[in-house]
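> Predicted structure and sequence below. I'll ask about it afterward.
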Amino acid sequence: MARLETSPDSPVPVRVVALRVGEWISRLGEIWVDGQIAQLTRRPGMPTQFLTLRDPDANISMSVTCPRGVLPDTVAEGTRVVLRARPDFYLERGTLSLRALEVRQVGLGELLARLAALRTLLTAEGLFAREHKRPLPFLPHTIGLITGRASAAERDVIDNARRRLPAARFRIENVAMQGTNAVTEVIDALDRLEKDPQVQVIVIARGGGSVEDLLPFSNESLVRAVADVFTPVVSAIGHETDVPLLDLVADVAASTPTDAGKRIVPDLADELREVAQLRTRARARIHARLDREAELMAGLPERLRRTVRGRVAREAEDVDAARARTRRRIETLLEAGRAELGQVRARVRALSPQATLDRGYAVVVRRADGVVVRAPDEATGTLHVRVAGGQFDATRSTP
């Protein structure tokens, strides 16, 4: 198809654009489409029936025209179908629709097979791994609750939670919990609660239903949205026997909405009883410790006296022993000092001038000038002579 050459000075009319779009769409031919019937209009006597086909995972829909003989009578709003259709572009209105040539209702077996394949895929990706599970807060500030408006599931969660903790606070998001809008509304509510910093746990609750009714909670988009949030999520869908994929990706899978109400908050009465028991045990431990200390203190003075006496006696013995050792040491040192002093005295005596005089020598000094006489010619005038027995003066006679 040749490209249209246009400009501000050479535009093309609307009909040309519409014809070109119609020609391009007609080239698509027949296609198979999977979706869910969101709206169905059956007009008695009319050869054509009209329905709105919605994408199961996104907020996208298309109009479909269907000849009466093509659409099975068992098909109703909310039914999952696969249809063979040809795209049609209506020039007059500039709208796109599908003209159904064959419609097949997706059976339960096929739906379950698709869910099994999706479960295998998500398991391989690790979305259901235990290490990704986050613990629930012990005492959440605010509980986010996604559920149907005025539903039994809402009452079960709130009543059971407040029966355990009367002060429990909720932020409730009422959305469609089945049908074509359920997935998108639950995802939008989940996003709003995730952005609220006060919400510390999110509960998605719905009562029981058929497999088809619970299909939105096995939707891939919803499962991935729950896996991406940081706030812990509690799944409370259906009864104990119902296991949607939401149960596998949630941080906690409650068997029922009633069970979810019991899991998200502690039981105030149980906590008070436990605190009372802990207080009683702590008081008993303290009293027992005080009693043991009192018994120890009762015998402490006598034990202390015995201890002090024994210590004083041992210290006295140590002092006596030290005194005796000191005395012996001093006596030994004195004896050694005496012996050494005797030896020094003997050496001094041997070296003193008196010892020389005792051997018969004399010291002669001239009295006039006190010079010691060492030669005969130095002995002049009066001389002072010192001998061993004393001293005397003498005068040298001239020869």
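Cool, got the structure.
> When you work out contacts or count neighbours from here on, use the C-alpha atoms and nothing else.
Noted.
> all helices for this structure, in order.
All helices of the chain, identified by DSSP state H, fall at 14-26, 108-125, 152-164, 182-194, 220-228, 245-249, 257-263, 268-298, 300-351, 353-358.
> would JSON lines of the ones you listed with mean neighbour count and distance to E102 be doable?
Output for the helices of the chain, formatted as JSON lines (neighbours: other Cα atoms under 10 Å; distance: least, Cα to Cα, whole Å):
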{"stretch": "helix 14-26", "mean neighbour count": "14", "distance to E102": "18"}
{"stretch": "helix 108-125", "mean neighbour count": "13", "distance to E102": "18"}
{"stretch": "helix 152-164", "mean neighbour count": "20", "distance to E102": "39"}
{"stretch": "helix 182-194", "mean neighbour count": "20", "distance to E102": "27"}
{"stretch": "helix 220-228", "mean neighbour count": "19", "distance to E102": "27"}
{"stretch": "helix 245-249", "mean neighbour count": "24", "distance to E102": "31"}
{"stretch": "helix 257-263", "mean neighbour count": "23", "distance to E102": "41"}
{"stretch": "helix 268-298", "mean neighbour count": "12", "distance to E102": "60"}
{"stretch": "helix 300-351", "mean neighbour count": "12", "distance to E102": "102"}
{"stretch": "helix 353-358", "mean neighbour count": "14", "distance to E102": "156"}
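> Out of those helices, which gets nearest to Q200?
Nearest to Q200, of all these, is helix 182-194, at 8.6 Å by Cα to Cα.
> What lies in contact with that closest one?
Applying Cα atoms under 8 Å, 6 or more residues apart in numbering, the set of residues contacting helix 182-194 from outside is 56-59, 144, 146, 173, 175-177, 199, 202, 216-217, 219, 221-222, 225-226, 229-231.
> ok, second structure coming up, stack it against the first:
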Amino acid sequence: MALNTSADAPIPVGQVSRLIGGWIDRLGAVWVEGQITQLSRRPGAGVVFLTLRDPSHDISLSVTCYRVVFDRVADIVSEGARVVVHAKPEWYAPRGQLSLRATEIRPVGVGELLARLEQLKKSLAAEGLFALDAKRPLPFLPQLIGLVCGRASAAERDVLENARHRWPAVRFEVRNVAVQGVHAVPQVVKAVKELDSVPDVDVIIVARGGGSVEDLLPFSDEQLVRTVAACRTPVVSAIGHEPDTPLLDLVADLRASTPTDAAKKVVPDVGEELTRIRQLRERALRTITGLLDREERGLAAACHRPCMERPQRMVEEREEQVSALLERGRRTLGHLLDRADSELAHTRARVVALSPAATLERGYAVLQRADGGVVRAADEVSAEEKLRARVAEGEFTVRVTP
């Protein structure tokens, strides 16, 4: 609806801004393609700000979206990426600024491909196919190595030449397959299964030179990833160069940055091992020599001890101690016997002195009645009573006279 305005009857800027906002609000959501030139994700903020630019017309628009919308593609979208955004135009009246409120972001071309790979990666990781505890250790010295690579490829040459240079006796079981294109996945899967079924194969190397993301797609195929995860033989992934990370690198038991690196990690260097063995032998010799020298010094010190130089000295010392103890025992026993004899003599003398016999020997007599009672007073006897008199040398009978 046209506005009736003139130089004499203008309308305020704020009204114009509100009218523009009303017209823009009537627009529905649109799909917009462009390149991300600025990206702002503040920690803890719930909204992400970015600038979408059209390189062909050098026009930019501000885009806002909730963090949950951007987090769906955060792993594969960064500044410089081309994206398709489903957004609704919004007009900020106070500043007169047009922006887009995004509800969905999709990467374009390679970005879309990477998004699908990222979803597959998360799904397989959730199943535990990439778990570290599921990795199998590689043998120290594999006798037979399985190699899956392109026919007459640089990857095959790098692995074979470097491995044989490091350990000339190593043997290979090679399977030449297509490493890109529609036939790559089934041929690589078949070759891995064949090598895994050979009992003598100790480790399997899947190798390919560098290439674009599209060229390396077969090595991120879900069928190949599950086949490698089910192998009983350890698998080494040597795909592309250092920055390349197909899903095969995650499921393999060991990731090598290049085919040459795979040969170095799988096959030990004979020169290095001989040097290590020589160093270990020298270390063992030094350890044993030091142990023998220490024990020899200890034995010599023990032999120079007085008890070892003159062993009978210990017996002589013990003999002197025994003699001294014997003499001491004899003296102690003699003293005890002498003291006991003296005490016995004193006791005997006291007994003799207190004995009634001693009193009788001095001329005393003991008078006893017929019943054996001792006469102690004169009034205890009667006239003509017979008494027995005991003296020191015997006894006799007496009669009491009035």
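The structure has been received and is ready for your questions. Worth saying up front: this structure is predicted, and the values here are computed from it rather than measured.
> TM-score them against each other, please.
For this chain pair, the superposition-based TM-score is 0.55 by TM-score structural alignment, normalised by the length of the first structure; 279 aligned residues with a Cα RMSD of 4.2 Å.
> Mind putting the helices of the first structure into CSV with distance to A85 of the first structure?
Converted to CSV, those look like this (distance: least, Cα to Cα, whole Å):
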stretch, distance to A85 of the first structure
helix 14-26, 12
helix 108-125, 21
helix 152-164, 40
helix 182-194, 25
helix 220-228, 25
helix 245-249, 31
helix 257-263, 42
helix 268-298, 60
helix 300-351, 102
helix 353-358, 153
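> Check the burial of the counterpart of R175 of the second structure in the first structure by counting its neighbours.
Aligned against the first structure by TM-score structural alignment, R175 of the second structure finds its counterpart in E173. Applying other Cα atoms under 10 Å, we find 20 residues neighbouring E173 of the first structure.
> What is the burial count for the spatially closest residue to E173 of the first structure that is not a sequence neighbour?
Leaving aside its sequence neighbours, E173 of the first structure sits nearest to I146 (Cα to Cα, 6 or more residues apart in numbering; 4.8 Å). Other residues within reach of I146 of the first structure, judged by other Cα under 10 Å, total 26.
> Alignment lookup: I146 of the first structure to the second structure.
Taking TM-score structural alignment, the alignment pairs I146 of the first structure with V148 from the second structure.
> OK, contacts around its match?
The contact partners of V148 of the second structure, by Cα under 8 Å, 6+ apart, come to 174-177, 188, 191-192, 204-207.
> Let's see the distance spanning stretch 208-216 of the second structure from one end to the other.
9 Å (Cα to Cα, to the nearest Å).
> re the thing from before, of all the contacts of V148 of the second structure, which two lie farthest apart?
Farthest pair in those (Cα to Cα) is V177 and I204. Separation: 14.2 Å.
> Which of those two has more residues huddled nearby?
Taking other Cα under 10 Å, V177 of the second structure and I204 do not tie; I204 has more neighbours (29 against 19).
> all strands for the stretch 1-150 of the first structure, in order.
In the stretch 1-150 of the first structure, the strands defined using DSSP state E, counting those that start in this stretch lie at 31-41, 48-54, 61-67, 80-90, 95-105, 142-147.
> if you compare the ones you listed, which one is most tucked away?
Highest mean neighbour count of the strands of the stretch 1-150 of the first structure: strand 142-147, a mean of 24 (counted as mean count of other Cα atoms under 10 Å).
> okay if I get the contacts of V148 of the second structure as JSON lines plus distance to S237 of the second structure?
Listed next are the contacts of V148 of the second structure as JSON lines, based on distance: Cα to Cα, whole Å:
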{"residue": "V174", "distance to S237 of the second structure": "15"}
{"residue": "R175", "distance to S237 of the second structure": "15"}
{"residue": "N176", "distance to S237 of the second structure": "16"}
{"residue": "V177", "distance to S237 of the second structure": "15"}
{"residue": "V188", "distance to S237 of the second structure": "12"}
{"residue": "A191", "distance to S237 of the second structure": "14"}
{"residue": "V192", "distance to S237 of the second structure": "12"}
{"residue": "I204", "distance to S237 of the second structure": "9"}
{"residue": "I205", "distance to S237 of the second structure": "6"}
{"residue": "V206", "distance to S237 of the second structure": "5"}
{"residue": "A207", "distance to S237 of the second structure": "6"}
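> Tell me which entries of those lie within strands.
Using DSSP state E to define strands, the subset of those located there is 174-176, 204-207.
> ok, the residues you listed vs V391 of the second structure, which is closest?
I204 (133.9 Å).
> And that closest one, how far from F70 of the second structure?
In this view, I204 of the second structure and F70 of the second structure are 40 Å apart by Cα to Cα.
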